[in-house]
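Enquirer: Give me the fold of what follows.
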Amino acid sequence: MKPVSAADLSIFLSIASHLSFSRAAIELSLSPSALSHALRNLEERLGVRLFNRTTRSVALTEAGERLYRRIRPAFRDIDDALDDLNQFRDTPFGTLRISAGRSAAELVLLPLVNRFLAAYPDVSIEVSADDALVDVVSTGFDAGVRFGERLEADMVSLPIGPALRSVVVGAPALFQRYPMPKNPQDLHAVPCIRHRFPSGSLYRWEFERDGQQLEIEVDGPLTLGDVGLMVAPALQGTGLAYVFEDMVKELIADGKLVQVLDDWCPYYPGLHLYYPSRRQVPAVLKAFIEFTRAARRTG
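Expert: Now for the predicted structure:
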């Protein structure tokens, strides 16, 4: 067997982590064709096929899966050893990769990231905004941002923002054609803008008052996969929208949107930064965690 370098194995690991040539190419700053060529050379030197590839999918072969399981911990140890050198630096250095939902990134994460980057100019941060639940370990992220109740038990988490709430809003013109809801069941009589999760399921609007909890399956002419896209059609009178209050509070104050069912929309615990508990925390993530804690203490 011809010699195999650490660089060759790094290419294999990146493709195996993402199961995507395009994403691995971006991570490694290579073109997809160069990445594919490097993998073919590696497979020829090893004498085995590591991936089954079609025009639509990439999957590890049995040999590739075994190689991935064996060398991934070793490369992680190398990354941790290199990260240890950060203790000899005055300020953190490196790249931090964070996965977050789109609304979480816009409302809470990015404002914090911008302040952190100003304080630590030697750090770079990559934020992937995706509403699908992401396994931060298998996809190569250092941390993620999600609502606390959606986190796995083996994750360490800390609050990253204030308590939040969602509100129901509609354009004044909408209520010239439809009755204004007085309780959640009245939503069945008004067109609503629905939200479909990446999993394919439709979100049931959640309400609570005096200990009573309700989930309402709404209907309407428009379904969207991004909560942030709901504000514009709500302004045009397409239907009621159920969105984060911070997205629309100025529009409510200006009278462009009318808020309904206010007493059924309580505050709930906000977003959390989370990261794996079973590995060493990189120095740049440690700095971001401390920065987040300090930001919460100072308000």
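
Enquirer: CA atoms for contacts and neighbours, from now on please.
Expert: Noted.

Enquirer: Can you point out the buried residues in the host helix or strand of residue 71?
Expert: Residue 71 is part of helix 62-84 when elements are defined by DSSP states H and E. Within helix 62-84, the residues that count as buried by 16 or more other C-alpha atoms under 10 Å are 64, 67, 68, 72, 80, 83.

Enquirer: which residues does the first one contact?
Expert: Translated: residue 64. 49, 50, 51 (C-alpha atoms under 8 Å, 6 or more residues apart in numbering).

Enquirer: Tell me which of the residues you listed fall in strands.
Expert: Judged by DSSP state E, the contacts of residue 64 include residue 51 as members of strands.

Enquirer: If burial is judged by neighbour count, which of the contacts of residue 64 pass?
Expert: Buried among those by 16+ other C-alpha under 10 Å: 49, 50, 51.

Enquirer: this one as well, want them side by side:
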Amino acid sequence: MKTSGLAELEAVLAVARHRSFRAAASELSVSTSALSHAIAALEARIGVRLFNRTTRSVSLSEAGAQFVQNVAPALTTIRDALTQAGSFRDTPSGTLRINTSVGAAHQVMPVFIAFLQRYPDMKLDIVTEGRLIDIVVEGFDAGIRLLETVPQDMIAVPFGDRQRFAVVGSPAYFARHKPPRTPADLARHRCIRSRMPGGSIYQWEFARHGEAVRIDGDGALMLDEPGLMLAAARAGLGLAYLTEWNVAADLASGTLVRVLEDWTPPLDGLCLYYSGRRHAPAGLRALTELIRDYADAKRKPVARKKKARDV
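Expert: This is a model prediction of the structure:
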């Protein structure tokens, strides 16, 4: 790892963000030992310890916290200047860091593939996690989430269809339990509960004719990942509350049955979002345009082929 100039400062900020040399090294595509030596060399040169290290944790020292506070804004300004200069290239290049959820990443993957095929000088670093973060503070260029979760000060580019949640159970489960007709009926059912990334329990949301209801159902199983909830529902362990995208194949094949459909209205779909306070790099602008094109293409009606009797 080069140990001079911006590389050292980027190294300090990466370790400060992750509180981990291993995670920071992964982000910077360097070895952990190289990163550690670079930080140690900088500390030796300025005569101050920036990080307190133990075998189990890494934390900023008082001097390190002040150093990061002073350096971060300046480095952001330098990055923006480099980005603006690079935007004059005919072909976008560099790396885009995007934060999203696992489910959203699966849905947007066709666009990511098309983007890399169109712009071979670009790289995508996609980080999937359930928790919602401040993409600017965490060092991401953009995020992809449901529109309703995006902060108001972000620029949002809608992508894909509106989405709905679905309450589903297996045929074997409904052979033993009468299907619920209203959300209140869920009190007599076993629900596969969902734990949010922050630790809270997700309440199932319903609405019909202006009436909104939140339900925290009872059940023997609590999970934090949609794929596991889907497997549990297929096994007949209870009812699951998942997006239509997650359960579409099972509903089509009959391995799961949907209930309370009239209580789950559509929600705004996914969007790409990014800060409007910083200059958007050429690569991000190119990805934004591709997402807009993809969304427009999905909205256009498909021309029906003429049949012999139509001629």
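
Enquirer: can you put the buried ones among the contacts of residue 64 of structure 1 in TSV and add distance to residue 124 of structure 1?
Expert: Shown next, in TSV, are these (distance: C-alpha to C-alpha, whole Å):
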residue	distance to residue 124 of structure 1
49	35
50	32
51	31
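
Enquirer: from these, which is closest to residue 141 of structure 1?
Expert: residue 51 (22.2 Å; C-alpha to C-alpha).

Enquirer: which residues of the stretch 51-200 of structure 1 fall in strands?
Expert: 51-53, 58-60, 94-100, 123-129, 143-147, 155-159, 166-170, 193-195 (DSSP state E, counting those that start in this stretch).

Enquirer: Mean deviation, the first one versus structure 2?
Expert: It stands for strand 51-53 of structure 1. Once fitted to structure 2, strand 51-53 of structure 1 is off its aligned match by 2.0 Å on average (mean C-alpha distance after the TM-score superposition for structure 1).

Enquirer: Check which helices and strands that strand is in contact with.
Expert: strand 58-60 (3 or more C-alpha pairs under 8 Å, 6 or more residues apart in numbering; DSSP states H and E).

Enquirer: residues in contact with the strand it packs on?
Expert: 16, 19, 20, 21, 50, 51, 52, 53.

Enquirer: Do a quick rundown of the helices in the stretch 151-299 of structure 1.
Expert: Using DSSP state H, counting those that start in this stretch, the helices found in the stretch 151-299 of structure 1 span residues 231-235, 245-253, 283-298.

Enquirer: Kindly reformat those helices as JSON lines containing distance to residue 119 of structure 1 and mean neighbour count.
Expert: Output for those, formatted as JSON lines (distance: least, C-alpha to C-alpha, whole Å; neighbours: other C-alpha atoms under 10 Å):
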{"stretch": "helix 231-235", "distance to residue 119 of structure 1": "33", "mean neighbour count": "18"}
{"stretch": "helix 245-253", "distance to residue 119 of structure 1": "26", "mean neighbour count": "16"}
{"stretch": "helix 283-298", "distance to residue 119 of structure 1": "9", "mean neighbour count": "15"}
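
Enquirer: Ok, which of those comes nearest residue 173 of structure 1?
Expert: If we rank those by C-alpha to C-alpha, the stretch that ends up nearest is helix 231-235, at 9.0 Å.

Enquirer: so what does that closest one touch, helix or strand wise?
Expert: Against helix 231-235 of structure 1 (3+ C-alpha pairs under 8 Å, 6+ apart) you get strand 166-170, strand 241-244.

Enquirer: okay, those, which one's buried deepest?
Expert: strand 166-170 (a mean of 25; mean count of other C-alpha atoms under 10 Å).

Enquirer: what's the average distance of that one to structure 2?
Expert: Aligned to structure 2 and superposed, strand 166-170 of structure 1 gives a mean residue distance of 0.6 Å (mean C-alpha distance after the TM-score superposition for structure 1).

Enquirer: Which elements pack onto that strand?
Expert: By 3+ C-alpha pairs under 8 Å, 6+ apart, strand 166-170 of structure 1 packs against helix 231-235, strand 241-244, strand 258-260.

Enquirer: Show me the residue sitting in the middle of structure 2 in space.
Expert: residue 100 (1.2 Å; C-alpha atoms, centre = their mean).

Enquirer: hang on, that residue packs against residue 141?
Expert: No - if you go by C-alpha atoms under 8 Å, residue 100 of structure 2 and residue 141 don't touch, sitting 11.5 Å apart.

Enquirer: Generate CSV for the helices and strands packed on strand 166-170 of structure 1, with distance to residue 27 of structure 1 as supplementary columns.
Expert: Formatted as CSV, these follow (distance: least, C-alpha to C-alpha, whole Å):
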stretch, distance to residue 27 of structure 1
helix 231-235, 34
strand 241-244, 32
strand 258-260, 44
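
Enquirer: For residue 193 of structure 1, which of those is the nearest?
Expert: strand 241-244 (5.4 Å).

Enquirer: Near the closest residue to residue 52 of structure 2 other than its chain neighbours, how many other residues are there?
Expert: In space, and not counting its chain neighbours, residue 52 of structure 2 is closest to residue 59: 5.2 Å by C-alpha to C-alpha, 6 or more residues apart in numbering. Neighbourhood size, residue 59 of structure 2 [other C-alpha atoms under 10 Å]: 18.
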